[in-house]
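*Asks:* just to be clear, the model below is a prediction. Sequence and coordinates:
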Amino acid sequence: MSTNIIGISAHYHDSACCLIQDGVLKAAVQEERFTRKKNDPDLPKKAFMYCLKEGGIGMADIDCIAYYEDSRKKLSRQLWSGIQGLTSQQIMDIQPLRVEESIRKDLGFNGLIKVYEHHQSHAASSFFYSDFKESAILTVDGVGEWATTSYGTGKDAALEIFEEVEFPNSIGLLYSTLTSFLGFSVNSGEYKVMGLAPYGRPVFADKIWQMIRLTEKGQYELDMQYYNFLKGARMYSDLLAQLLGIPPRRKDTDILAVHKDIAKSLQVVLEEILISKAQYLHDVTGSENLCMAGGVALNCVANGKILKHTSFKNMFVQPAAGDAGCSLGAAALAYADITGKRIAKTENHVYLGPSYSNDSIRKVLQSTSLVFSDFESREDELLQHIAQKIADGKVIGWFHGRMEFGPRSLGARSILADPRGAQMRDRINAMVKKREAFRPFAPAILSEETSKHFDLDHDSPFMLETCDVISHLDLPAITHVDRSARVQTVHKETNPRFYKLLQAFQKITGCPILLNTSFNIKDEPIICSPEEAVVCFVTTDIDCLVVEDFFIDAEGNDLSLLEMINQNLVRAVEFELNPDVYTFI
């Protein structure tokens, strides 16, 4: 009989579900990909059903459901914070018994439920899925129950957290506070600040250092006079505007030089804090290995600086470092508790979501008036055709295999283009992604070609580290203003079709690199299904769509009328968490 462990993160933001079967991670997916509600916090019912289907199991086969945080401890922090003005629904949401009741009632599960603390789940999501037999572990986020930063160690099937920084002191909330001050949405706009930073100068660093003070060991303290998040209405106080000498930027207004300077200053301060505290962790543990998780670990610029400027020699960052990844950690902890064993070594990829057969895709396309070409059993011909289109300057919507788990598109649900095109970045930002012009794009490169084009001497399969561009090729579409890039190294073992496409493009152009960005538009989740791929294709400026073995060209198709799309292919109602304050509820 197999051992089946379900991991769940929910009721906060970015809910997700995973399945560990006989110690092997079989499936993982965020609920937002099914509901189309970005950062959907609800119990991941659809993701749960997908995991059961992918594992070929029923409810009676589940040995345990592992939940990612302790609701009772979280409630104590919420009550301490004295959050005011709660609605009746929010009051219900923070009841500590709600989690178990919802799993029992909404999922229909009557078996064993194990609960782990938020930062335990984060730490486990990194260490147990790394290749390290032992490692130091650093978790940094906004807040869990009480912990905001934690320091730990992992060895074999054991994990220990030996020190924590507690709320309201939080590096993540420092970053989110200035994210909000700069006019971006909290919980989702922090990566925009990271992308904006290279355009500025660190002239506000001294002022930002007044907002936080480093103390002994792994500790630090926020100067709470500059923050207002305890009241639950907004992140910053009026004193922050006085400190910085400018009013808060309103959303969707012009981004000025001073805003770029604040972003740069914040990034510099964040990097200095993380380097200092990571070095402390190394000094205490003596480990050469570092595992990182938590939302702050998605700051790929800081990750590269930590590895470069501390005594750690090796680093693993959980690809789904935010709360979605906690489902993986909780499940791995439960597996260790039940079996006494560590989960099996994972394959070095995150293709853990749904896939779709050619037959099902053909039916979708036939339900529209789209003219398409069928390349089934002709993969080489298809890839050659796509590579030539990209070389000719076309933007490609690419849909292949199982969907990625986590926030990055890594060659399963991607938009692809030629990185050498001088106008390509502006075109995709404006006409396809419909997002801010300053936002950079990432390169995907054949793994064996990496060191010829980027200052990177190790694999980076998950786009979680930036490095300098050193290529002899001119690559304006993927080179940021500071000459950096967030690289994805592509391996034939983990994504053979994407690897072959890069080879085909290299054969035509001499360039082993493609621009790779997520297959979605601004403020929407990454696409999951063929239907969503078609909708995104016809409502953007994407030139060609590839869905498994089917090729659709905008030329020769009238994309002006959405009536061509079957009524089943409609978008869900837009949904967004409160953009002005971190999700404490």
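*Replies:* That came through fine. Residues are numbered from 1 along each chain as shown.
*Asks:* could you use CA atoms for every contact and neighbour count after this?
*Replies:* Fine.
*Asks:* please enumerate the helices of the stretch 451-585 of the chain.
*Replies:* All helices of the stretch 451-585 of the chain, identified by DSSP state H, counting those that start in this stretch, fall at 496-509, 530-538.
*Asks:* second structure follows, compare the two:
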Amino acid sequence: MSAVLGLNFHHDTSVCLIVDGRIHAAEEERWSGIKHNRTTHKGILTSPAHALDWCLRTAGITADDIDQVWTPSMRPTSRNGSWEATERAELAAMLPEALGKRLQLISHHTAHVLAGYLLSGEEHAAGLVIDAGGSALGPDIASSRERITGYDLRPDSIDRVHQVAPAIAPGPSGPERTHPSLGHFYRNLALRVIPPGNEAEGSMMALAAFGDPDRYYKELRELVHLGEDGLVRIAAPWGSYAPDTPLLIGDAVWTARSADSKSLDARADLAAAAQRVFAEAVVHVARHLRRLTAARTLVFSGGCALNSHLNGTLAEQSGFENLFVAPAPHDAGTAVGAALYAWNYVLGQPMLPTPEDADWGPLPGPLPTTALADGYRTVSGLGDRLVPAVAALLADHHVVGWVRGGMEFGPRALGHRSILAHPGEAATKTRLNALKQRADFRPLAPLVLAEEADAWFLGDADPFMNRVVRARHCKSDRMPAVIHHDGTARLQTVSRGHSGVRPLLEEFHRLTGVPVLLNTSLNFKGTPILRTAEQAIAATIELGLDALAVEDTLVLAPHVRIDTALSASTGTDSK
């Protein structure tokens, strides 16, 4: 038996365990209930204890059985050069002794890129990682971190071929660094466009579709310099985290505290300009990597790879023939990259197959035995009849929670902990955004049978909802609930290898002629995707969903009718 462990101790705390080629992975937030489970405000790290315990238990092994333990480095530099030993000791102390003594460090950006490359199925690829910031570049380069990193990737080598470093300029008291973080640049703009209490970056990407980028583009573009050989320079302080600095654009002062004082039109225009400038910078670096590596495929990862609109642009304009975005490109995915590094490069094991699903997490567990509130009732023991029953409810425009199989790893529901609906009525989007307390301008995503995708959408999507594509005009009126203002959709393709939602989507297609379902995460505003059957039932009642499917059981709202023969033959418990 071979077993390797990858850990991420920082925000989006996570664990990935690979045993004999099988991935078990989970994020600590699904137990803590704290979205992006992270270090405390005092900088104290948190251990992914629940996720680690689950991974070991479900694999049926102990800490003593693990061959390799790796984690990305994220601590600041130290003047005495002991930063690596200090960080390793600090992290090892948070683990069982058998794991702590084996713990080794890998660069944050290398863990990011390997989480994509080693699952891509590609022999040779260029790798690009862009985020707010990664590992320290070295003990002798104070306060400098990975921000934009390029790789030439092969089965026997990981070659870092591009690194955008800070610009050094004279300051009042000595040299000052201007940091080139496109992640911080985008976040800084989002904080000034989206009022507090909302997911800033994702909301700004959605709002950009309503704006005119030309209104603020020229002024915003002057903040970002793109030079030869993939150089990126960002005017201070916008390449660093600057939540309090006023931004003067368009004869107005923009601050994080005053975002809701600006008109929606103005905010949409600034969002559109920010999205354009951001995308131009990423494409600029990608084109340099294409020339540098001569690779046909680009693997993109890091927090900025969550920007699905950017990914669509990158696929079209980067010059690469193929784009592969890591299944979990955010920081939780670094645990996957660390584990895969140990599996492939240290143990010399063959690359794992490219996944068609990311159901690497826990099963939902049993339904609660206590009586349901508010007249909800259960229909249990449906077995093979569950899928036809749920498809009929969806065809009748009911909104249904869907909890089947292992939980998705990553920030997006992929058909295992989802809320599903018919895409054919625009009012459904309005209803769901209201239930989940989301801004009405935010779109909801479609999932589609993979073999039908080309007939309904233009452009290549993926199984992990990482890329925006354009809807075919002739099909848009059949799925208005999932088409954004600009005619695009963040599409998930569902292949025959998907264990959770594929049979339901096939049956819905048979009933309606539409191979598309609306899909959004089963959670509340500001909370992680819900993990257990018990949590799912509570959410169904509180959100006012019409029904919930948990494995082979249906939970029905009082107003929902189900076929009498089906109810009688399976047994209905009214509670």
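*Replies:* Alright, I've got the coordinates. Because the structure is a prediction, the values reported are computed rather than measured.
*Asks:* rewinding a little: give me whichever of the helices of the stretch 451-585 of structure 1 is most buried.
*Replies:* helix 530-538 (a mean of 21; mean count of other C-alpha atoms under 10 Å).
*Asks:* what's it aligned against in structure 2?
*Replies:* Using TM-score structural alignment, helix 530-538 of structure 1 corresponds to residues 533-541 of structure 2.
*Asks:* likewise stretch 279-298 of structure 1?
*Replies:* Counting by TM-score structural alignment, stretch 279-298 of structure 1 corresponds to 287-306 in structure 2.
*Asks:* end to end on the matching stretch, go ahead and measure it.
*Replies:* 20 Å (C-alpha to C-alpha, to the nearest Å).
*Asks:* re the thing from before, got the helices of the stretch 451-585 of structure 1 as TSV, with distance to residue 396 of structure 1 columns?
*Replies:* Converted to TSV, the helices of the stretch 451-585 of structure 1 look like this (distance: least, C-alpha to C-alpha, whole Å):
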stretch	distance to residue 396 of structure 1
helix 496-509	12
helix 530-538	9
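*Asks:* still on that earlier bit, what does the match of helix 530-538 of structure 1 contact?
*Replies:* Identification of contacts with stretch 533-541 of structure 2 by C-alpha atoms under 8 Å, 6 or more residues apart in numbering yields 364-368, 373-374, 376, 401, 403, 522-524, 530, 546-548, 550, 555, 557.
*Asks:* looking at the residues you listed, which are in strands?
*Replies:* Here DSSP state E is the test, and the contacts of stretch 533-541 of structure 2 give 401, 403, 547, 548, 550, 555 as lying in strands.
*Asks:* trace the fifth one over to structure 1, please.
*Replies:* So that's residue 550 of structure 2. With TM-score structural alignment as the criterion, residue 550 of structure 2 pairs with residue 547.
*Asks:* list the residues that contact the closest residue to that match other than its chain neighbours.
*Replies:* Distances taken as C-alpha to C-alpha, 6 or more residues apart in numbering place residue 399 nearest to residue 547 of structure 1, at 4.7 Å, with adjacent residues excluded. Residue 399 of structure 1 is in contact with 411, 412, 413, 414, 530, 533, 546, 547, 548, counting by C-alpha under 8 Å, 6+ apart.
*Asks:* do residue 58 of structure 1 as well
*Replies:* Taking C-alpha under 8 Å, 6+ apart, we find residue 58 of structure 1 in contact with residue 52.
*Asks:* and the strands in the stretch 1-150 of structure 1, which stretches?
*Replies:* In the stretch 1-150 of structure 1, the segments counted as strands under DSSP state E, counting those that start in this stretch are 4-9, 16-21, 24-30, 64-67, 112-115, 134-140, 147-155.
*Asks:* check the stretch 301-450 of structure 2 too.
*Replies:* Remark: strands assigned in the stretch 301-450 of structure 2 by DSSP E, counting those that start in this stretch are 322-325, 377-379, 400-403, 417-421, 445-449.
*Asks:* okay, those in CSV with distance to residue 21 of structure 2 next?
*Replies:* Output for the strands of the stretch 301-450 of structure 2, formatted as CSV (distance: least, C-alpha to C-alpha, whole Å):
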stretch, distance to residue 21 of structure 2
strand 322-325, 21
strand 377-379, 38
strand 400-403, 26
strand 417-421, 25
strand 445-449, 27
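*Asks:* I'd like to know which of those is closest to residue 311 of structure 2.
*Replies:* Closest to residue 311 of structure 2 of those, according to C-alpha to C-alpha: strand 322-325, at 8.1 Å.
*Asks:* just to revisit the earlier point, buried members of the contacts of stretch 533-541 of structure 2 into ChimeraX, please.
*Replies:* Buried residues among these (16 or more other C-alpha atoms under 10 Å), as a ChimeraX selection:
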select :364,376,401,403,522,523,524,530,546,547,548,550,555,557
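*Asks:* hang on, the match of residue 550 of structure 2 packs against residue 400?
*Replies:* Yes: in terms of C-alpha atoms under 8 Å, residue 547 of structure 1 counts as a neighbour of residue 400; the distance is 6.3 Å.
*Asks:* which stretches of the stretch 51-200 of structure 2 form helices?
*Replies:* Along the stretch 51-200 of structure 2, counting by DSSP H, counting those that start in this stretch, helices occupy 83-92, 97-100, 108-120, 182-193, 200-207.
*Asks:* all set, thanks.
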